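> Kindly generate the corresponding structure for this input.
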Amino acid sequence: MSSLQHVWARTGVLAVLLLPLAMLFAVVSGWRRLAYRRGWLHAVSVGVPVIVVGNITAGGSGKTPLVIWLVNWLRSQGYRPGVISRGYGGTACGCVEVQADSPPAQVGDEPVLIRLKTAAPVVVGRDRVAAAHTLLEYHPDVDVIVSDDGLQHYRLRRDIELAVIDATTGLGNGWLLPAGPLREPAARLASVDAVVQVVRDTAEPRTYRSITGWRADYSAGHAYRLCAPQEKLALRDLPPHDWLAATGIGRPQGFFAMLDRHGLHYRPQAFPDHHVFRPTDLPVGGAVLMTEKDAVKCREFAGPDWWAVGLEVTLENGFVRWLDARLKQ
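Modelled structure (predicted):
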């Protein structure tokens, strides 16, 4: 993914060569959007409000941490939220409910992390409508569904669309896949209910014409040992080690920059996004730092000095007020 992001960041020779495929992708995806807009294809209501947290770019934009924040906030407001997800990278067939000890290789790493961080019911399935029905069948008390990704899954009728953009990478070269990172044209942002820009470290939110966006600051939280997650330390209080910082996320640079900001000395090692970690990937006797998304895949064989770094998500007060008012309509 990092090599593709390098290509997508500019209008280079390879991106130009891929333009014919991008034009074909534009025709197919554009026809599908038109079919739902004109009523040739029909969206399905599942009977409770649905909030979709998605993006129009490929790669990691920071959707899952926002989903976790949103679910926990909804519960604090008296709602009973549930989550649906595709379960990307998992092998599960049909619709499967995620448990705290579900194998990430079966249901996907992000759904397991959401389940652990929120304790909300989570169901994975490629068909978002079927996943939502399954969720409500198992948990009829759920009164609002949050869809982790699914902005382009138009068959599921939604009440609120939140589009997430990483402020560092933005929309890349602005071209559609595979010549650029866009799943849909940038104009799609004008039709969502809110755009949330994820700001890490020293990045600044970008300005997009005719689009009002909210800011979400992502910063390092406490770290904890995978073998003793109840023991938490601030990054500055971690014991001095020859750290190995290993991660398999869409934008590993964001994780490394976060460690840099806290003055940690480490050797970086980036794996592909959604990498299925094995015991031989990392030194069992070494000191390892990783994201929580990586940690859920390493719990069964973690070394004694493997640490997960949590993430703190802070939304603008204006966004919180807007969301509260929108939900009450």
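
> alpha carbons only for contacts and neighbour counts from here, please
Fine.

> what ranges do the strands span in the protein?
50-54, 81-85, 96-98, 122-124, 144-148, 160-166, 194-200, 213-225, 228-233, 243-247, 266-270, 288-291, 306-315 (DSSP state E).

> Comparing those strands, which stretch has the densest surroundings?
Counting by mean count of other Cα atoms under 10 Å, strand 122-124 has the highest mean neighbour count of the strands of the chain, with a mean of 30.

> And it, what does it pack against?
Packed against strand 122-124 by the contact rule (3 or more Cα pairs under 8 Å, 6 or more residues apart in numbering; DSSP states H and E) you find strand 81-85, strand 96-98, helix 109-118, helix 128-138.

> Ok, which of these comes nearest G318?
strand 81-85 (21.8 Å; Cα to Cα).

> roughly how far apart are A132 and A35?
22 Å (Cα to Cα, to the nearest Å).

> what's the answer for G89, then?
29 Å.

> Name the residue in the two with the higher neighbour count.
Neighbour totals were compared for G89 and A35, and G89 leads with 17 against 14 (other Cα atoms under 10 Å).

> With E110 as the reference, measure out to that one.
9 Å.

> what's the answer for L311, then?
14 Å.

> May I see the buried residues of the top helix by length along the chain?
Taking DSSP state H as the criterion, the chain has its longest helix at helix 19-38. Buried residues in helix 19-38, defined by neighbour count with 16 or more other Cα atoms under 10 Å: 19, 22-23, 25-26, 29.

> what's the answer for stretch 319-329, then?
So, applying 16+ other Cα under 10 Å, buried residues of stretch 319-329: 319, 323.

> Now do that stretch: distance to the chain's middle.
Between the centre of stretch 319-329 and the centre of its chain there are 22 Å (Cα atoms, centre = their mean, to the nearest Å).

> Name the residues that touch that stretch?
Residues outside stretch 319-329 that contact it (Cα atoms under 8 Å, 6 or more residues apart in numbering) are W214.

> Ok, stretch 209-224 next?
189-190, 194-201, 205, 230-235, 258, 307-316, 318-319.

> Likewise for stretch 17-30?
175-180, 184.

> Which members of those residues define the maximum pairwise distance?
Pairwise over the contacts of stretch 17-30, using Cα to Cα, the maximum falls at A179 and E184, 12.4 Å.

> out of these two, which sits in the busier spot?
Taking neighbours as other Cα under 10 Å, A179 and E184 compare with A179 leading, 26 against 23.

> was I right about the more buried one contacting H6?
No - assessed by Cα atoms under 8 Å, A179 is found out of contact with H6, at 11.4 Å.

> Look up how far H222 lies from Q5.
Distance from Q5 to H222, by Cα to Cα: 29 Å.

> wait, S85
The value you get for S85 to H222, if Cα to Cα is used, is 26 Å.

> again, but for G170
Distance from G170 to H222, by Cα to Cα: 27 Å.

> Alongside the first, I'd like the structure of this one:
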Amino acid sequence: MLKLLSLIYAAGVARRNARFDSGRQPIVKIGKPVVSVGNISAGGTGKTPVVQSIVRILQEQGKRPAIVMRGYRRTTKGLLVIHDGSKLCAGVNEAGDEAFFHAETLGIPVVVCEDKVEAATYAVKKLPCDVIVVDDGFQHRALHRDCDIVLIDRATLNGQLIPRGRLREPLTAMHRADVVLCVGDVSINEVSTFAQESALVIHCPMRADTPRSIENDAEELQSSARVIAVAGIAHPQRFVSTLEDGGFDIVSERLFRDHHRYTSSDVSELVAEARDTNAVIITTDKDIVKLRPHLFVNGALQAPTFAVSIHAVLENTAFIALLARRTSR
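As a prediction, the model looks like this:
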């Protein structure tokens, strides 16, 4: 049954792409350069750190980027400005965790909307920006993009189409990408089979920084520390493996579904366990934006808590030059 449903799904994807390829479905240009970062599978491949690295590269090139995204699992609907370029305009629940994370850490315009064309159009008209970075935009073909970037990890290469697996499109969709980023142990040769000949196919290593205290950024957590691992991301076991590789003594793992919305009850249990086991809480930089409001009571941190930042290492000179060319107008 799942195989049949996947075939039906594949036919629908093919028809939709054919409409865009033939010009029957319009593609909107917004008058400013657009960089799209996406993937072929449902679930995390590392888009968030890649988007942040691209934003920083564009800033180093003298540009003023804004981020456009859906704002997954937010409590609001429609278009919402999360950061207007000078201040935060919404909280984490209204924004969605990833949008709020971008807004809080980068301090640039961030707009969420189910319709990315609407969000991008609003950003270029109303906010201080000269280039749009779309987070999770590979399938949103109604918006013209000047640079289409797709991430491929091992799970994507070995995957099957929805609902048998987590692929949104077949691997052949990679031929639309201008840049293919190979994540993890994926080799360039494996991906080059599907990418267009002119595409730039490069490795994208992910680097985990030393965990830092959320109370004092200068305080680093030393390896061998007793920790409670907390994560509500797409592949939480990768986070646990990173901690194990770092030599941390993992007392327990509290792993939640992706985009989990933490409650006071969740955090009370974590704090109690940390105190009972003489351990510290350690989590991801994406999770901490949701945990922080519950961890502080009357300004006091209830248990020592550290966050790990993940960075996409994009130092390839050809990639940096390509971004500069595609976003110069």
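
> what's the nearest residue to P170 of structure 2 if we skip its chain neighbours?
Nearest in space to P170 of structure 2, with sequence neighbours left out and distances taken as Cα to Cα, 6 or more residues apart in numbering, is L161 at 6.7 Å.

> Same question for G285 of structure 1.
G303 (6.0 Å).

> swap in R200 of structure 1?
According to Cα to Cα, 6+ apart, the nearest residue to R200 of structure 1 is Y218 (5.3 Å).

> Just give me the match in structure 2 for the one you found.
Alignment note (TM-score structural alignment): Y218 of structure 1 maps to M206 of structure 2.

> Same check on Y88 of structure 1?
So Y88 of structure 1 corresponds to Y72, using TM-score structural alignment.

> Just give me the neighbour total for the closest residue to that match other than its chain neighbours.
With Cα to Cα, 6+ apart as the criterion, Y72 of structure 2 has its nearest non-adjacent residue at 5.6 Å, and that residue is G96. Residues contacting G96 of structure 2 under the criterion other Cα under 10 Å number 23.

> again, but for the one 4 residues further on
The number of residues packed around F100 of structure 2, counting by other Cα under 10 Å, is 28.

> cool, V13 of structure 1 as well?
V13 of structure 1, neighbours per other Cα under 10 Å, totals 10.

> cool, and T317 of structure 2?
Residues lying near T317 of structure 2 (other Cα under 10 Å) number 9.

> so how far does stretch 108-126 of structure 2 reach from one end to the other?
Span of stretch 108-126 of structure 2 from end to end, Cα to Cα: 13 Å.

> Which residue range of structure 1 does it align onto?
So stretch 108-126 of structure 2 sits over residues 120-138 in structure 1, by TM-score structural alignment.

> In the matching stretch, which residues are buried?
Applying 16+ other Cα under 10 Å to stretch 120-138 of structure 1 flags 120-136 as buried.

> what do we get in structure 1 for L161 of structure 2?
When structure 1 is aligned by TM-score structural alignment, the residue opposite L161 of structure 2 is L176.

> Report the contact partners of R254 of structure 2.
R254 of structure 2 neighbours (Cα under 8 Å, 6+ apart): 228-231.

> how much space between the aligned partner of it in structure 1 and L282 of structure 1?
For R254 of structure 2, the aligned position in structure 1 is Q269, judged by TM-score structural alignment. Distance, Q269 of structure 1 to L282 of structure 1, by Cα to Cα: 10 Å.

> roughly how far apart are the most far-flung residue of structure 2 relative to its centre and I228 of structure 2?
Most distant from the centre of structure 2: D276, at 34.1 Å, with distances by Cα atoms, centre = their mean. Shown here: D276 of structure 2 relative to I228 of structure 2, a distance of 11 Å by Cα to Cα.

> how close does the longest helix of structure 1 sit to structure 2?
On superposition with structure 2, the mean distance recorded for helix 19-38 of structure 1 (mean Cα distance after the TM-score superposition for structure 1) is 1.1 Å.

> counterpart of that helix in structure 2, which residues?
Using TM-score structural alignment, helix 19-38 of structure 1 pairs with 3-22 in structure 2.

> Same check on stretch 154-163 of structure 1?
The aligned range for stretch 154-163 of structure 1 is 141-150, by TM-score structural alignment.

> now the residue nearest to G285 of structure 1: how far from G90 of structure 1?
24 Å.

> What of E316 of structure 1?
Taken as Cα to Cα, the span from E316 of structure 1 to G90 of structure 1 is 33 Å.

> Also G180 of structure 1?
In terms of Cα to Cα, G180 of structure 1 sits 26 Å off from G90 of structure 1.

> got it, and Q5 of structure 1?
23 Å.

> what's the answer for V71 of structure 1, then?
Looking at V71 of structure 1 against G90 of structure 1, where the rule is Cα to Cα, the gap reads 22 Å.

> Give me the more crowded residue out of the two.
Neighbour count, other Cα under 10 Å: between V71 of structure 1 and G90, V71 has more, with 24 against 20.

> Can you find the partner of that one in structure 2?
The equivalent of V71 of structure 1 in structure 2 is V55 (alignment by TM-score structural alignment).

> and what of T280 of structure 1?
Match for T280 of structure 1 (TM-score structural alignment): S265.

> And L181 of structure 2, what's its match in structure 1?
Per TM-score structural alignment, L181 of structure 2 is aligned with V196.

> what residues are up against that match?
V196 of structure 1 neighbours (Cα under 8 Å, 6+ apart): 162-165, 213-216.

> before we move on, what about K286 of structure 2?
Taking Cα under 8 Å, 6+ apart as the definition, contacts of K286 of structure 2 comprise 97-98, 101.

> quick one: what's aligned to it in structure 1?
Matched by TM-score structural alignment, K286 of structure 2 corresponds to K293 in structure 1.

> Check the gap between the counterpart of P104 of structure 1 in structure 2 and K125 of structure 2 for me.
In structure 2, P104 of structure 1 lines up with V92, judged by TM-score structural alignment. Distance of V92 of structure 2 to K125 of structure 2, computed by Cα to Cα: 25 Å.
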